[in-house]
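Undergrad: Below: sequence and its predicted model.
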Amino acid sequence: MPWEEATVHISSVGHASVSAAFEGVHSYWSAERGVLHGFRLRDHMQRLLDSLRLSWLEPEFDADALVAATVELLASWKASGKDLYVRPWGFAAGTHKEQMVPRGTPAEIAIETWEFESKLGQGRTCTLAVSSWPRFNPGASPASMKVFSNYHNGRLGNVDARARGADWPVFLNGAGNVTESSGSCIALVKGGRIITPDLASGVLDSITRKTLFQLAEEELGLTVEARPVERTELYLADEIFLMGTAAEVLPAVEVDGFRLGDGKTAGEVTRALEACYHDTVRAVTAKHDEWLTPVPAAPAR
């Protein structure tokens, strides 16, 4: 459906979005192969269904059907040479007078897409600030659910960080340990090891995080350690980077005024990991073709 022709009744949006779940998926153009690939597309679709299940909503589609629909949508763009962002989201079907839609409510799923510009390999960096807002309690709203309502915490952190002159926040949990940023996970490098908050700290089970850590071990021979991380470990880190579908691999050069490395450029490990990620999503290497869903050219009309 063309963007300008899409319509959803106004009374469907607000209440339905209380329990709505979503995903963000990048599809990268491969100049090497002349093909667009959805990156870990099925993994994202399965996580969307898992989030809806935890929200007590019942979609009628399985992950394979959502992958097929996404491939059809991407093919319809005929955007040769372009990268496309995909956002599938599921919400309570119909209109609801009450915010608390009941258990077993059917879920509608919409999939939208638009062009995006990858920042991989462009030398970008960011600064961080530990947020004055704590991370929401995963005992009250599980961090494993990728739902819109969980992201209001991130929005508050963004506003706070930028008011203090930083680009992105870092949230601490109730124990005072590091969790993640807003919309991205975090890792530090110390003594040649990658250290990251474990899932029990209140972290989304990020697909990008899984990808990068597997690449770090396989391609770079690095040790990845997932455990509780204290705030001061950030200040003494050799390197820090954010990671996520939107963030890709984003090096940090400062946190709470503590300079990382030379304070200007990404560290050696982060650069190497970013290069591995680039070659994987762009299909420069065939080592992980199982993560790539090719999008066939749309038939001529």
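TA: Arrived safely. Numbers count the residues shown, from 1 in each chain.

Undergrad: C-alpha only now, for contacts and for neighbours.
TA: Noted.

Undergrad: Which stretches in the protein count as helices?
TA: Per DSSP state H, the chain carries helices over the ranges 10-16, 41-54, 63-77, 152-163, 207-219, 231-235, 268-281.

Undergrad: CSV for these, including mean neighbour count?
TA: CSV is the format used below for those (neighbours: other CA atoms under 10 Å):
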stretch, mean neighbour count
helix 10-16, 15
helix 41-54, 21
helix 63-77, 17
helix 152-163, 18
helix 207-219, 17
helix 231-235, 16
helix 268-281, 19
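
Undergrad: Which among these is found nearest to Thr293?
TA: With CA to CA as the measure, helix 41-54 is the member of the helices of the chain nearest Thr293 (6.8 Å).

Undergrad: got another, please set it beside the one above:
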Amino acid sequence: MGHKTGTFGKIKAHLERNRLGELLVIRGRLSPLQLKTALSHQHEQKIPLGKILIQYGYVTRNDIASAIATQWAMRALAAVVTVMITASAFNVKDAHAKDAQSAATLAAAPIGSISSYPDLFGSAEKKSSDLSAFTKWGTMFARFDSQMKKPGSAEVLKKWKKDLETLRGLPLETMVHRVNAMANKVPYINDSKNWGKSDYWETPIEFFTRGGDCEDFAITKYASLRALGVPDNRMRIAIVKDTQKGIPHAILIVYTDNGPVVLDNQIKTVTAQTDIAHYKPIFSINRSSWWLHTPNRGTVMASR
């Protein structure tokens, strides 16, 4: 079945197309005429559509936030459909992905792996080792490996390595708290201001140089802990919906011996996952696999 002509392909194309204006029209928050007018002004003024819609009083900030959250969820579903198209994604054997060059360069003696995953925010999860749909994730690591070799990255890399060396050999929980505090000192800057794009996944070098948004904090914490020898299967970057703010958000989950903890740029200290009730997971990912989350309770065994 082809990507463009099959049923799954048509669904995927629809999900990926989910433009902000179309979603607002479908929801009845915006009329087609208002959208046409706003798009005309956007073309003239070269500013984001959402900002124009709010300026003209067509929609509220809450309308925009809700539509953006829907976009993220639909794009996650599009990724799922992509995996379905590639056939039997949830039954393939685990990929033995190589660690990033950064981890190979900095890694210490490994911390023990885990054999099972407690449920995450009360969700059931289904695992796939096919990461082909997550292009930003893969290209970010490719850029990172390339940047590691460039002279211009030397100073940032040297400081990062020096900071990590002070943590090497400490207990896992201590490293987690220190890495979280280290990364959370970096300024928060959204992608549109920082990169002129709505969504850009930074490498740690880019993050320490320019600041970043939620997924960039999570990526850098993930890479830092991998460099310190924390096994890949003890960590995931999770894309969640923040039900208090009505927006998507990215966090790092670390599975400690005392249960999963959350490393979050919105929360100052590392927090037990069970103490957070306002996040609903959409999907989670690490270097070897990704997981689709559904709102059913259960425990999923990790692959050995």
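TA: Okay, I see it. Predicted model only: the values in this text are computed from it and were never measured.

Undergrad: TM between them?
TA: Here the superposed chains carry a TM-score of 0.26, computed using TM-score structural alignment, normalised by the length of the first structure; 129 aligned residues with a CA RMSD of 6.1 Å.

Undergrad: if we can go back for a sec, out of the helices of the first structure, nearest to Glu254 of the first structure?
TA: Among these, helix 231-235 sits nearest to Glu254 of the first structure (CA to CA), with 8.5 Å.

Undergrad: Export the helices of the first structure as TSV, with columns for distance to Ala107 of the first structure.
TA: Below are those laid out as TSV (distance: least, CA to CA, whole Å):
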stretch	distance to Ala107 of the first structure
helix 10-16	9
helix 41-54	8
helix 63-77	13
helix 152-163	22
helix 207-219	23
helix 231-235	40
helix 268-281	31
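
Undergrad: do you know which of those helices lies nearest Val25 of the first structure?
TA: Nearest to Val25 of the first structure among the helices of the first structure is helix 41-54; the distance by CA to CA comes to 6.8 Å.

Undergrad: Which of the helices or strands spans Val179 of the second structure?
TA: For Val179 of the second structure, the enclosing helix or strand under DSSP states H and E is helix 172-184.

Undergrad: Would you mind listing the buried residues in the next helix or strand after that helix?
TA: Next helix or strand after helix 172-184 of the second structure toward the C-terminus (DSSP H and E): helix 191-195. Across helix 191-195 of the second structure, burial judged by 16 or more other CA atoms under 10 Å covers Asp191.

Undergrad: surely Leu57 of the first structure meets Thr105?
TA: Yes: Leu57 of the first structure is in contact with Thr105 according to CA atoms under 8 Å; the separation is 5.2 Å.

Undergrad: who touches both of the two?
TA: Residues touching both Leu57 of the first structure and Thr105 (CA atoms under 8 Å, 6 or more residues apart in numbering): Ala92.

Undergrad: More neighbours: these two, which one.
TA: Ranked by neighbour count (other CA atoms under 10 Å), Leu57 of the first structure and Thr105 place Leu57 first, with 26 against 16.

Undergrad: distance of that one from Cys185 of the first structure?
TA: 27 Å (CA to CA, to the nearest Å).

Undergrad: now Thr70 of the first structure
TA: Distance from Thr70 of the first structure to Cys185 of the first structure, by CA to CA: 25 Å.

Undergrad: Just confirm Ile239 of the second structure is within a strand.
TA: Yes: Ile239 of the second structure: assigned to a strand according to DSSP: H, G, I helix; E, B strand; the rest coil.

Undergrad: what about it, how many neighbours?
TA: So Ile239 of the second structure, with other CA under 10 Å, has 24 neighbours.

Undergrad: who's in contact with the closest residue to it other than its chain neighbours?
TA: Spatial nearest neighbour of Ile239 of the second structure, chain neighbours left out: Ala250 (4.6 Å); criterion: CA to CA, 6 or more residues apart in numbering. Ala250 of the second structure sits next to 214-215, 218, 237-240, 264 when contact means CA under 8 Å, 6+ apart.

Undergrad: make it 10 Å
TA: Contact partners of Ala250 of the second structure, counting by CA atoms under 10 Å, 6 or more residues apart in numbering, are 213-219, 237-242, 263-266, 281, 283-284.

Undergrad: Make a PyMOL selection of the buried ones in the residues you listed.
TA: In PyMOL, a selection of the buried entries from these looks like this (16+ other CA under 10 Å):
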select buried, resi 213+214+215+216+217+218+219+237+238+239+240+241+242+263+264+265+281+283+284
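
Undergrad: So which of the contacts of Ala250 of the second structure belong to helices?
TA: 214-219.

Undergrad: picking up where we left off before, could you point out which of the helices of the first structure sits nearest Gly90 of the first structure?
TA: Taking CA to CA, helix 41-54 is the member of the helices of the first structure nearest to Gly90 of the first structure, at 7.1 Å.

Undergrad: Which residue ranges of the stretch 1-150 of the first structure form strands?
TA: 21-22, 25-30, 35-39, 57-59, 84-92, 105-115, 126-130 (DSSP state E, counting those that start in this stretch).

Undergrad: Dump the ones you listed to CSV, plus distance to Thr280 of the first structure.
TA: Shown next, in CSV, are those (distance: least, CA to CA, whole Å):
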stretch, distance to Thr280 of the first structure
strand 21-22, 24
strand 25-30, 10
strand 35-39, 9
strand 57-59, 32
strand 84-92, 16
strand 105-115, 20
strand 126-130, 23
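
Undergrad: Go through those and name the closest to His278 of the first structure.
TA: Nearest to His278 of the first structure, of all those, is strand 25-30, at 9.7 Å by CA to CA.

Undergrad: Report the inter-axis angle for the closest one versus helix 41-54.
TA: Computed by axes from the mean of the first three to the mean of the last three CA atoms, to 10 degrees, the angle separating strand 25-30 of the first structure from helix 41-54 equals 180 degrees.

Undergrad: tilt between strand 25-30 of the first structure and strand 35-39?
TA: Angle of strand 25-30 of the first structure versus strand 35-39, following the same axes, to 10 degrees, is 150 degrees.

Undergrad: Now do strand 25-30 of the first structure: which elements does it pack against?
TA: Contacts defined by 3 or more CA pairs under 10 Å, 6 or more residues apart in numbering; DSSP states H and E place strand 25-30 of the first structure against strand 35-39, helix 41-54, strand 84-92, strand 105-115, helix 268-281, strand 292-295.

Undergrad: This completes my enquiry, with thanks.
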